[in-house]
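Colleague: This is a predicted model, with the sequence first.
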Amino acid sequence: MKYRMILLLCLLFFSLNTLTACSQEKTMTDTTNEIFQIIAKQNLSELEHWLAKSPNLELKNQKGETPLMAATYLNQVPMAKLLIAAGANVNTQDGMLNSPFLYAGASGYLEIVKLCLKAGADYQVFNRYNGTALIPACEKGHVAVVEELLKDKTYPINHINRLG
């Protein structure tokens, strides 16, 4: 009898969590869904049309990603360029504590790194390991990104992340 009660409570708990997650997904606005669908389709003309409406560039999806972060994950340089030109923040972090600048540096996306640097990349915004863009760029051998970051003599080259 105890086993059945525990099993029933577990099933009830799982069902409630699933319903909560589903209801949270439905709270995203049509505008939020629209922009992330445009980015997923990598449709530059639709993005231009969306930007012409003067939207909120800091909308976030369920992962905490902004439109610029979503475009950066796809290495969509033309989209990133449009979003940054429209005023998207290159330092906004998502749920994984990635920002467009940090992720582009870690992934070797040199063109997006350059765009982020011109748009005011903040060297005091750190990733989930409390690290800068330079650390994973070095680790992964993204030499061009490392060279670009080191052009700025104020870049914190001696920063140590929590991994040491």
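Modeller: Right, received. Where do you want to start?
Colleague: going forward, measure contacts between C-alpha atoms and count neighbours the same way
Modeller: Noted.
Colleague: most residues in a single helix of the protein, which one?
Modeller: helix 2-26 (DSSP state H).
Colleague: what's the distance between the residue nearest the centre of the chain and Asn161?
Modeller: Here the mean C-alpha position of the chain is nearest to the C-alpha of Met69 (C-alpha atoms, centre = their mean), at a distance of 3.4 Å. Remark: distance between Met69 and Asn161 (C-alpha to C-alpha, to the nearest Å) = 22 Å.
Colleague: before we move on, the earlier item: need the contact list for the residue nearest to the centre of the chain.
Modeller: Met69 is in contact with 94, 99-100, counting by C-alpha atoms under 8 Å, 6 or more residues apart in numbering.
Colleague: before we move on, what about His142?
Modeller: His142 sits in contact with 106-108, where contact means C-alpha under 8 Å, 6+ apart.
Colleague: hmm, try it at 10 Å
Modeller: Applying C-alpha atoms under 10 Å, 6 or more residues apart in numbering to His142 gives the contacts 105-110, 134, 136.
Colleague: ok so, going back, what does the next helix or strand after the longest helix of the chain contact?
Modeller: Later in the chain than helix 2-26, the nearest helix or strand by DSSP states H and E is helix 30-41. Applying C-alpha under 10 Å, 6+ apart, the contact partners of helix 30-41 are 26, 42-47, 50-51, 55-62, 65-68, 70-72, 74, 76, 79-80.
Colleague: and these, which are buried?
Modeller: 42, 46-47, 51, 57-61, 65-68, 70-72, 76, 79-80 (16 or more other C-alpha atoms under 10 Å).
Colleague: then this one, side by side with the first:
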Amino acid sequence: MITSEEQFIMFTFSRINHVDNSGQCACIHAAVNGHLDTLVYLLQCDWSVYEGQVTKVEAMQQSFIVAAAKGHKGICEYLLHCNRNIRESFGLDVVDTLLGETPLTAACLNGRKEIVRWLLDREASPETTNLKSLSPLLCAVEAGKWELVDLLLFLGFSIEQTDKHCRTPLMIAAYKGHIRVLEMLLSRGASIHKTDKEGLTALCWGCLKGHLHIIQSLLDRGSHLHHADRCGRSPLQLAALHGDAQVVQYLIDQGAQIEHADLNGMRALDHAIDRRNTAVVVSFLRKGAKLGQMTWAFAAGKPDVILLLLNKLMKDGNVLYRKNRTKEAAQRYQYALKKFPQEDFGDDYKTFNEVKLNLVLNLSRCKRKMNDCEGAIELATKALQLKPKCFEA
């Protein structure tokens, strides 16, 4: 009776170097599943008589990488042993054409500690990077394999090595949200103040991705809350871009400067409005963020955001009025009416008219209190024109 493995061999023999839709030949499938006998048989065949999409050496290198990724040490040993005479095209530090990895980076990405030790014992380079310019250590960090990161640092890998963007392991851990890796790197002395090519620190990356636990840990260690990157953006502004209201509120509570402007003149509130992160906009408005020209420019075409801004101005005016600061209250109402948009609001038409009516009535009340009877009458007349529209079906 023919076994399933023999059926597999019979099926692939006639197309031994043919690849499937994912670019994998039969050897790769054997290596992925740990079928050493099948892989040995396939490689012993004469590949030169077949026309296909992958060479035998390529198939061997690809098989080596996937075996390292899967933790199949026996396959790795076989491939390295039987090919010691062709190291110029196959070996420990070659990046394969399928995954773009070296055996060591593939093992690190998948947390294969035994394979990593085995490769390093055979002098695999700790510095050779994959196609993404990630070294073995950076691969382990990106994958969140904290035990493997700890091992590599113990073996002497540099804790401040960088990728092509000058990102350190700590930055990558912050970017990915890997708190255990981050805590371990910090305990080993990783610098919290280093910056990448864009001027971003580890704290900046944590804010940009909205990782509250990462941010808390870095601030507890003394990360600079008011750092500015090459574009002048603060961690708070980067958090506003991401849109996590809890992170933004935490940074505000820690003393982040809400009025800081980047090199383009944008503040954190403006970034939040630009991304339409309304929950974050509310946080800034509650804190008393100022409304500048750029704020209204970014709010244009966003009815939900415009309503937030108008209601904030009206609430500020109401507070001032109750404190008998009538003139200042009137200025808030007037400013809101000046910024009131003219476009058609569609489904929000009734809501906008109600807001406008309230602003007009409140301003009329201020005018009366300030003995501006003519202004009060003019506003009362305008209110009568608006009132019917607010109750239309």
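Modeller: Cool, the structure landed. Not measured: the values here are computed from a predicted model.
Colleague: TM-score them against each other, please.
Modeller: Superposed pair, TM-score by TM-score structural alignment, normalised by the length of structure 1: 0.69. Supporting alignment: 138 aligned residues with a C-alpha RMSD of 2.7 Å.
Colleague: Go through the contacts of Met69 of structure 1 and name the one nearest Asn127 of structure 1.
Modeller: Taking C-alpha to C-alpha as the measure, Asn127 of structure 1 sits nearest to Ser99 out of the contacts of Met69 of structure 1, at 7.8 Å.
Colleague: That closest one and Ala80 of structure 1, how far apart?
Modeller: 12 Å.
Colleague: circling back to that earlier point, by neighbours, which of the contacts of His142 of structure 1 wins?
Modeller: Gly105 (29 neighbours; other C-alpha atoms under 10 Å).
Colleague: Which residue comes closest to it once chain neighbours are left out?
Modeller: Spatial nearest neighbour of Gly105 of structure 1, excluding adjacent residues (C-alpha to C-alpha, 6 or more residues apart in numbering): Ala133 at 4.9 Å.
Colleague: show me what contacts the counterpart of that neighbour in structure 2?
Modeller: Here Ala133 of structure 1 is matched to Ala202 in structure 2, going by TM-score structural alignment. With contact taken as C-alpha under 10 Å, 6+ apart, Ala202 of structure 2 is in contact with 167-175, 182, 191-196, 208, 214-215, 218, 223, 235.
Colleague: Same question for Glu48 of structure 1.
Modeller: 79, 82-83, 86.
Colleague: Can you check which part of structure 2 stretch 77-92 of structure 1 sits on?
Modeller: So stretch 77-92 of structure 1 sits over residues 146-161 in structure 2, by TM-score structural alignment.
Colleague: Please, where are all the strands along structure 1?
Modeller: In chain order, structure 1 shows no strands, with DSSP state E as the criterion.
Colleague: need the helices for it, in chain order.
Modeller: Going by DSSP H, structure 1 shows helices at 2-26, 30-41, 44-51, 67-73, 77-85, 100-107, 110-118, 134-139, 143-150.
Colleague: count of neighbours near Met366 of structure 2?
Modeller: Slight slip there: residue 366 of structure 2 is Cys, not Met. 25.
Colleague: My error: substitute Asn161 of structure 1 in the last question.
Modeller: Considering only other C-alpha under 10 Å, Asn161 of structure 1 is surrounded by 14 other residues.
Colleague: now for it: what does it line up with in structure 2?
Modeller: By TM-score structural alignment, Asn161 of structure 1 lines up with Asp229.
Colleague: OK, contacts around the nearest residue to that match once chain neighbours are set aside?
Modeller: Nearest residue to Asp229 of structure 2, sequence neighbours excluded (C-alpha to C-alpha, 6+ apart): Gly199, at 4.3 Å. Applying C-alpha under 10 Å, 6+ apart, we find Gly199 of structure 2 in contact with 166-167, 227-233.
Colleague: In structure 1, what stretch matches the helix or strand harbouring Thr12 of structure 2?
Modeller: Using DSSP H and E, Thr12 of structure 2 sits in helix 4-13. Counting by TM-score structural alignment, helix 4-13 of structure 2 pairs with no residue of structure 1.
Colleague: for that helix, the distance to its chain's centre please.
Modeller: With C-alpha atoms, centre = their mean, to the nearest Å as the basis, helix 4-13 of structure 2 stands 44 Å off its chain's centre.
Colleague: Tell me the helix or strand right after that helix.
Modeller: Past helix 4-13 of structure 2, the next helix or strand by DSSP H and E is helix 26-32.
Colleague: In terms of secondary structure, what does that next one contact?
Modeller: Applying 3 or more C-alpha pairs under 10 Å, 6 or more residues apart in numbering; DSSP states H and E, one finds that helix 26-32 of structure 2 contacts helix 4-13, helix 36-44, helix 56-70, helix 73-81.
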